[in-house]
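Asker: Give me coordinates for this.
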Amino acid sequence: MASTNSIRLRLMLVVGLALAPLALASIIQAVLNFRAYQRETDRILMQTALYAAYSEQNVFTRAEQLLRSIARRPDKTDTREKCYAELSDSLVGAMPIINLTRVDASGNIICMGAVSPTQPIAARLNWWNALRSSKTVVVGNQFQSKILKKSVLPMAMPVYNGDGSFAGAVSAAIDLDWLETAPQVTKLPEGALSLILDKNGNVFATNHPVPSGIAEAVIQNAKEAKRKVFTLNTGAGSRWRWVAEPIGISDKYVAFGIPEPRLLGTFRGYLLADVLLTILIIGATVAAIWLGTEWLVIRWTIYLKRVAVAYGRNHFTLSLDDLRAAPDEFKLLGREMKRMAIAIQDRDRNLSKALERQFSMTREIHHRVKNNLQIVSSLIAIYAQNIANPVARSAFRQIIVRVDALTLIQRLIEKSESDPMLDMQVLFAQLADQLRTVAHDAGQIFSLQISISHRWLSPDTATPIVLFAVEAISFDMFLPRAEGRLRDVRLSFASDPGGCQLIIEERDNGSLPTPGSLSARILRSLSEQLRGRYADEPLPHGGTKLTLFVPSEGAPSQAKTVNEDYNVFTIGRTRQL
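Answerer: Prediction:
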């Protein structure tokens, strides 16, 4: 999964923000196109209504004139032969009047102008009763003529004899297909509804079935909104846009309506046409960014990452041959990484040489310090052999013990190679051997038991601890003792919460430094140097116990402030005096 901070997603965000105004403009354009289309549809509706109203007015006027001219001369249509000749001649050039029918006073058809029936056809028309009491043209309801095989609208004019008696009627069949094929009507969307109705809402002709209540609503709105487009809700919940125009000075109207879902469908078409293109552009751009970043950026960054990991593992010999097909910028970056790797390799080589020289010098320094301490110890021992005073000789022997302890520390540091830390278990074990040897040379019966835990300390901490132990144990080692008297010493060193603790127990009284003595002052000075806490206490069955607590590095100091100066060098000068 790509990180939200990757260059790929950032490029997509930038491109998306750049194309967002275009998408917004496309949506606005689609809305404007929809409104323009709606206005155009309303205009077409209005023009169609006006055209149809004028056309139907012309048709009705021409049909009425034709019927009146035939009705004035009933003698020319009283027989079938004369009737057919008269009506067929009258139909010439009378479109959209496609048939004329002469009916006698009994309602029997005398003849038809469009056809020549072999036998008289009797029929009762649905407008016959209204016609017998009328002096003007009567318009019937739309019906499907079986003879003409067309949808027609009938118009009839009563015929009277010269004495005023009713002589029948002459009717005209108007072809309603012209309404569907008229140039203005064909501009309407598919599914448009066209009506011819009177002011009472009676429908005379329609191209589709009319939902209940629509005709009355159309007439009511047509009277209120003259030459305006209005909307109506049908019983099914759909909305229609309507326009209605009166046909001349008659009480009839022609109305056209289209469902608004047609407009919304057109709007969706505009929206898809305008917005979908933008979406496709954005999608193609995102795909191009995804593939382009993968091909031109991501794969080379992954490759350089592997190179960096290899360099981090000291594989500096890795070649960059795979970068030959990379863009120039990544080639440059790869060359710079190679130069950096070479520089790091040279620096590591120089650093290793410097560390080797430093390590050699450090070992040489520790070796020389150890040798010098051994020389000093030997010189002090030679000098002490020429001193007859037992007390002075004892002091020199104590100095030798301290110098030998420092020599031991330097020897262990020299063996530790690059790690200057000292193992306290090894250090105290070798120190115990040295002390036993010194006690044996001094003629003492000496027992030293040690219990040391594994603990690694730096020389700065280990040296004062060892000097503390040497000072405490060697305090009474060179003084004359009773024949056969055993000196029993126990030494333990272990970790303690917050640091480490050294405990020295002497079973004989007076064998360890007593408070106020010079050795006690040295011990306290060493404990202060370690920021530790030094204490001595008697054992329950006789003897003395010395305790040194050394805190860990960074822990608060445990040393107590005293007025006396316990600096080791000051104590040494005092001892010389």
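Asker: can we go C-alpha only for contacts and neighbour counts from here?
Answerer: Will do.
Asker: who touches residue 406 in this structure?
Answerer: By CA atoms under 8 Å, 6 or more residues apart in numbering, residue 406 lies in contact with 370, 373, 463.
Asker: what about the strands in the stretch 451-577 of the chain?
Answerer: 456-457, 486-496, 499-506, 533-538, 544-551 (DSSP state E, counting those that start in this stretch).
Asker: The stretch 301-450 of the chain now?
Answerer: Listed in chain order, the strands of the stretch 301-450 of the chain (DSSP E, counting those that start in this stretch) span 422-423, 445-452.
Asker: Comparing the ones you listed, which comes out most buried?
Answerer: Highest mean neighbour count among those (mean count of other CA atoms under 10 Å): strand 422-423, with a mean of 20.
Asker: Alongside the first, I'd like the structure of this one:
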Amino acid sequence: MPHNLLPARMRSLTFRVVAFLSLALLPIGLIAVKQTDEVTKETQRRTELTLLAVTEQAATVEQAVIQQAFGAARTLGAFIQLFNQDAEACQRHLQSFLDASDRFSFVGFLPKDGVMTCSSHGRTVDFSDFPGFADSVANPAPMVNVNQDAPLSGTSVIIISLPHYDDAGNFDGYISVSVPHYRLDIDSEEAPNDLVGLITFNDEGEVITATSDMGDVADLLPRGTELKYLFSGGRQAFSGKSVDEENRVFAVTPIVEDTVYALGIWSARAPSATGFDRALHPSVFPILMWIACLIVAMFAIHRLVLRHVTRLRRRMRAFARTRSFRPQPETGRVPLELAEMGQDFDQMAEAILRDEAELENSLHEKNVLLKEVHHRVKNNLQLISSIMNMEMRKNPDPATKKVLRRLQDRVRGLATIHRTLYQADSLSQVDAGVLINDIVDQIRVKGQVAGTKVKVDRTVDSVVLLPDQAVPLALLASEAVTNLLKHLGAPEGSPPEVIVELTESDDGEVTLRIENTLGQKTVIDDAAESTGLGAQLMNAFARQLGGRITTAEEDECYRLKLTFVKTPFDEEPVDFPADAQGDAEGQKAVTVASEPRNTETPGPARPSHA
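Answerer: Sure thing, here's the model as predicted:
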């Protein structure tokens, strides 16, 4: 993308420093991300192992009781096989076993037909219609269940069931051992302080034990996850919200293989859970490092460069607007390079002010000289006009007087132009409207001298032109007015009327329109017969302007219209063609531009107007 098409902020020194520094820190950032990621994973792994070990240690009582019950069931299996056919002997043996143990509340053998006849309870109970019995017989496996209102034990118990097989290896029933919950020696005070709760559950998701009240267990479980699915991923630790909307860390580990599992529920802010799921994202460290480097770099750049450059920029802008400045004293806080730049600016500003002062003096002198030239030319032309006036009074020949009067009008027109030029504020721009108004005023003056009342209707805009266009326009208008006065007529019942318009369009086209009425001849200008010089001069001036003249004669009206385009520059003058001159004097006085594109130089509509 080209440099000038970039947004201003992207071209600033601040943005570029940030961009290059970010690019320089990118490899370091990638290494930091990788290392931080490895450290985070290792920390999480160690935290997970710690949580699993602490959870398994916290469930040692439940684990020992259940394993003890399975061991008792295996021991009773040998006696069951001996006394299975003698129900009374089996019951006596089981009762004596129960009396010898203070851990269990019931032991018995449940055959696969569901009718229990051998138990410590001493009576026959039919379990064949109990929910899930048929499935357990069809798929024999060690089981641990809970019955909060056991009919035989009369209390809430943990039921450990171990499949029993005969000598042929055929399944023939379950040996059941019941452990009352109240006989579990679970001391919550010995548990870690940051352990919110400990739950054991079987592979069906049934809660077996809990350190809290069984009714409050549901609020501590992970939200949106059933217990029976927690161990599908093996030993694991994870974080999440509990049902009571608290942030927790959960650890799941087996305490009896494929049968009973322990779920440790830890506070997310607990020391044991520190580093688990709370470690910063690997990208945070390099981002913080990047921000810190940028802050240090930007502070250094601002202190060493930006503030001094900003101060120098303000001085430059103030100098550009007001052309005034105060040299900045050199201090030790400014870097040497910037201090030298400030000194160079001071020297440059002094040189510019000195050169501009010399140019202004030179320009002022030039303007004064040019105005003095225009003033003296105007005075000389007025002197020539006075001399011609003296000659007209002395010369008795009327034809000679008329020729001299026409020449005198042209001289006065040139004097008017030079007067306007030296009175103008700017020599490079001339208000053509002022020149046209001065020329039109001659109509009133001559009408009053001749005793003829002439109605003049003028619409003259302020059209600012270069002198190269203003001068030929004024000379053309002067010739047109002279021609107008020579042929001005009064319609029947109306005074003679003259219409003069000078306008400029939005696209820079300038239009001069001069109209006069025809009719009864008025004696304002009794010039000699037409020689055609006036028409030749007007056409020459029109070519010099790069415009065109059109004439039209309608009912009692004669119209002359000039259009040209205002140019903001001076065109190089060339010698006017000799065949367009009336005499040698005109050839010296008139210069024209290169041939305009749409110049129209028709002959006058009425030859008498020339």
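Asker: re the thing from before, could I get the strands of the stretch 451-577 of structure 1 in TSV, plus columns for distance to residue 231 of structure 1 and mean neighbour count?
Answerer: TSV is the format used below for the strands of the stretch 451-577 of structure 1 (distance: least, CA to CA, whole Å; neighbours: other CA atoms under 10 Å):
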stretch	distance to residue 231 of structure 1	mean neighbour count
strand 456-457	98	15
strand 486-496	96	17
strand 499-506	95	20
strand 533-538	103	16
strand 544-551	96	22
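Asker: Dump these to TSV, plus distance to residue 426 of structure 1.
Answerer: Compiled in TSV, these are given as follows (distance: least, CA to CA, whole Å):
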stretch	distance to residue 426 of structure 1
strand 456-457	10
strand 486-496	12
strand 499-506	15
strand 533-538	24
strand 544-551	19
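Asker: Make CSV from the strands of the stretch 301-450 of structure 1 and add distance to residue 260 of structure 1 to it.
Answerer: Listed next are those as CSV, based on distance: least, CA to CA, whole Å:
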stretch, distance to residue 260 of structure 1
strand 422-423, 96
strand 445-452, 100
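Asker: Which one, of these, ends up nearest to residue 168 of structure 1?
Answerer: Closest approach to residue 168 of structure 1 among the strands of the stretch 301-450 of structure 1 (CA to CA): strand 422-423, 142.3 Å.
Asker: Quick one: map residue 163 of structure 2 onto structure 1.
Answerer: By TM-score structural alignment, residue 163 of structure 2 lines up with nothing in structure 1.
Asker: May I ask you to confirm that residue 163 of structure 2 belongs to a helix?
Answerer: No - under DSSP: H, G, I helix; E, B strand; the rest coil, residue 163 of structure 2 falls outside any helix and is assigned strand.
Asker: Burial check on residue 441 of structure 1, number of neighbours?
Answerer: Look at residue 441 of structure 1: counted by other CA atoms under 10 Å, it has 10 neighbours.
Asker: ok, it to residue 45 of structure 1 distance?
Answerer: Going from residue 441 of structure 1 to residue 45 of structure 1 by CA to CA, to the nearest Å gives 134 Å.
Asker: same check, this time on residue 261 of structure 1
Answerer: From residue 261 of structure 1 to residue 45 of structure 1 the distance is 16 Å (CA to CA).
Asker: Have a look at those two and say which one is more surrounded.
Answerer: A side-by-side neighbour count of residue 261 of structure 1 and residue 45, using other CA under 10 Å, places residue 45 first with 27 against 12.
Asker: dump the residue contacts of the more buried one.
Answerer: Contact partners of residue 45 of structure 1, counting by CA under 8 Å, 6+ apart, are 188, 229, 242, 243, 256, 257.
Asker: again, only this time at 7 Å
Answerer: Residues counted as contacts of residue 45 of structure 1 (CA atoms under 7 Å, 6 or more residues apart in numbering) are 243, 256.
Asker: count of neighbours near residue 396 of structure 2?
Answerer: Neighbours of residue 396 of structure 2 (other CA under 10 Å): 10.
Asker: can you check the one 4 residues further on too?
Answerer: For residue 400 of structure 2, the neighbour count with other CA under 10 Å is 14.
Asker: residue in structure 1 matching residue 407 of structure 2?
Answerer: Mapped onto structure 1 by TM-score structural alignment, residue 407 of structure 2 lines up with residue 399.
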